[in-house]
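A.B. asks: Show me the folded form of this:
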Amino acid sequence: MAFISTIDWPVIVLAILAVIAAGAVQGSTGFGFNMVAAPVLALIDPAFVPVPMLLLALFVCIVGAIRERSEIDRKGLTASLSGRVAASILAVLCLGLVDQAAYSTLFAVLVLIAVALNLLGLKVDANPRNLFIAGGVSGFMGTLTSIGAPPMAMVYQNAKGPVMRATLSAFFVFGAIISLIALAIGGQVTWTGIGLGLLLLPFAMIGFVFSNWGRLLVDKGKVRIVVLSVSALSAVLLIVREFVF
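C.D. replies: As a prediction, this is how the structure comes out:
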């Protein structure tokens, strides 16, 4: 982690604030941790994705799933995880085929696609077929870019708040583990990545504490616009960095 010493303190503070905000959003909605934190941290250094972000999301989702465990949709969880396993392996194969510049651009484009899917607000029934497909798409995007929430969130967008939060949190617990295993098999997991994740973990948990109040805002629809706005802006900045600087 020697590169950390070359980062200015204002940048480090920005990374910490992004992770705190992401923890609060994740705990409030059941998704959005990586949509908020990953684009911002990727601008600071690409080493923050995907492994560190997956580790952070894993721990935050564990706490979220435990908090509302009685509301988990277990049948839906099984169907969606089945799709995620195969897609995660495919994503690892794709990850090794692109160079850093192409990876960053692809990352930004997928973020914008994720935002567009949310803005469309397509209503999809939470049946086994759709959950399998959503789990697969989520697994592919999550492993490749650390952002896999939109497909699953779209399927559960009509569910009650506690059901959505608990089920999505449980899905991302298992999903993050699957993705990390797939990345490890592909040689993408390093001690540097693990160290970066653990370094930011306390701040992610601080953010999660704030979600005790943030859940009240979810019913009023105020969190969603923040997630989409920050994600879209960060993706645009990432594209600008690749083509301008």
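
A.B. asks: from here on, contacts and neighbour counts on C-alpha atoms
C.D. replies: Fine.

A.B. asks: if I look at the most centrally placed residue in the chain, how far off is residue 22?
C.D. replies: Nearest to the geometric centre of the chain sits residue 34, at 3.0 Å (CA atoms, centre = their mean). To residue 22, residue 34 is 7 Å away according to CA to CA, to the nearest Å.

A.B. asks: Residue 192 now?
C.D. replies: Per CA to CA, residue 192 is found 22 Å from residue 22.

A.B. asks: Looking at those two, which is more packed in?
C.D. replies: residue 22 (30 against 15; other CA atoms under 10 Å).

A.B. asks: Please verify my assumption that the more buried one contacts residue 33.
C.D. replies: Yes. Here residue 22 reaches residue 33: they are 4.4 Å apart, a contact under CA atoms under 8 Å.

A.B. asks: Based on its surroundings, how many neighbours for residue 237?
C.D. replies: Quick note: residue 237 (other CA under 10 Å) scores 14 neighbours.

A.B. asks: show me the contacts for it.
C.D. replies: Residues near residue 237 by CA atoms under 8 Å, 6 or more residues apart in numbering: residue 43.

A.B. asks: Over to residue 163?
C.D. replies: By CA under 8 Å, 6+ apart, residue 163 lies in contact with 71, 72, 73.

A.B. asks: Tell me the one of those nearest residue 219?
C.D. replies: Nearest to residue 219 among the contacts of residue 163 is residue 71, at 16.9 Å by CA to CA.

A.B. asks: number of nearby residues for the closest one?
C.D. replies: For residue 71, the neighbour count with other CA under 10 Å is 17.

A.B. asks: want to put them side by side, so please do this one too:
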Amino acid sequence: MSFASIIGGATGFGTALIATPLMLLAGIDVTDVVIVNLVVGLATRIAAVIQLRAHVEWRRVGWLGGASLPGAWLGVLTVALLPVAYLKPAVGALTVLCGLALAIQPSGGPRPPSRPALSVAGFVSGYFGTTTSLNGPPVVLLLGRAKLPPMSFIADLAGFFVITNTLSLALLWIYSDVGLAAIWPMLVGCLVVGLIGNRVGIAIAQRLSVGTFRWGVIALVLAAGILTIVTA
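C.D. replies: Have a look, this model is predicted:
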């Protein structure tokens, strides 16, 4: 969890992508892994928002978060009707396409995303989140192609993840038998390690050049898509 949180802090996302296979290999139950990732992700993103609050564009974050709500509900309905095994390869392929699209930067300077673009990215991210837990790439693509500075990129993603992780935890609480009693010692340990790793990651991001940061994000998006396809 420490290494995963450092990567998440340095790029704004990807903690769960790295932590999930390692925790599963350690024999931790899938449901427990999801809960730990969501709780640790929520805590570290709240910490990131507090630390980078001067860089957050609240209207953009609010628009993305609001648009994710109907997508998340549609995802819940989809999972009830269609096995995740059919969804993961498609989502993985779309994530790889997001990474490739990020590598092709538009000409010109920074351009704030339009409201229709924010609505589409938020909706798709909400849908991906409740179907495969891979809710980052659509918003990463949108903010990356807008050429936001690294700290603004990380801050806006953090605000968005606070909204979507809270929503996902609420849905799990309502529609599944979520229990923390058996995993609270592990959860507390992961929270402490995750918060420390997140702070280290943000410190690293503040020292990275824009080019290095951008290619690190692209590599992580491509890895997320490929891993999703392989593990489907």
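
A.B. asks: Mind telling me what residue 140 of the first structure corresponds to in the second structure?
C.D. replies: Applying TM-score structural alignment, one finds that residue 140 of the first structure aligns to residue 127 in the second structure.

A.B. asks: for that match, helix, strand, or coil?
C.D. replies: helix (DSSP: H, G, I helix; E, B strand; the rest coil).

A.B. asks: tell me which element the nearest residue to residue 183 of the second structure once chain neighbours are set aside falls in.
C.D. replies: In space, and not counting its chain neighbours, residue 183 of the second structure is closest to residue 32: 7.3 Å by CA to CA, 6 or more residues apart in numbering. In this assignment (DSSP states H and E), residue 32 of the second structure forms part of helix 30-51.

A.B. asks: mean shift between that helix and the first structure?
C.D. replies: Per the superposition on the first structure, helix 30-51 of the second structure and its aligned residues are separated by 1.7 Å on average (mean CA distance after the TM-score superposition for the first structure).

A.B. asks: For the second structure, just list every one of the helices.
C.D. replies: Using DSSP state H, the helices of the second structure run over residues 2-11, 15-25, 30-51, 58-81, 84-103, 115-132, 137-145, 150-175, 184-205, 210-230.

A.B. asks: from those helices, which stretch is densest packed?
C.D. replies: helix 2-11 (a mean of 26; mean count of other CA atoms under 10 Å).

A.B. asks: whereabouts in the first structure does it align?
C.D. replies: Counting by TM-score structural alignment, helix 2-11 of the second structure corresponds to 20-29 in the first structure.

A.B. asks: Show me what that stretch is in contact with.
C.D. replies: By CA under 8 Å, 6+ apart, stretch 20-29 of the first structure touches 31-37, 60-61, 64, 161, 164-165, 203-216, 218, 223, 227.

A.B. asks: Likewise for stretch 169-188 of the second structure?
C.D. replies: In contact with stretch 169-188 of the second structure (CA under 8 Å, 6+ apart) are residues 32, 35, 36, 38, 39, 40.

A.B. asks: so what corresponds to the fifth one in the first structure?
C.D. replies: Which is residue 39 of the second structure. Using TM-score structural alignment, residue 39 of the second structure sits opposite residue 55 in the first structure.

A.B. asks: distance of its match from residue 162 of the first structure?
C.D. replies: Distance from residue 55 of the first structure to residue 162 of the first structure, by CA to CA: 23 Å.

A.B. asks: Repeat that for residue 201 of the first structure.
C.D. replies: From residue 201 of the first structure across to residue 162 of the first structure, the span is 24 Å (CA to CA).

A.B. asks: Also residue 197 of the first structure?
C.D. replies: Residue 197 of the first structure is 27 Å from residue 162 of the first structure, by CA to CA.

A.B. asks: what does residue 85 of the first structure give?
C.D. replies: Separation of residue 85 of the first structure from residue 162 of the first structure (CA to CA): 25 Å.
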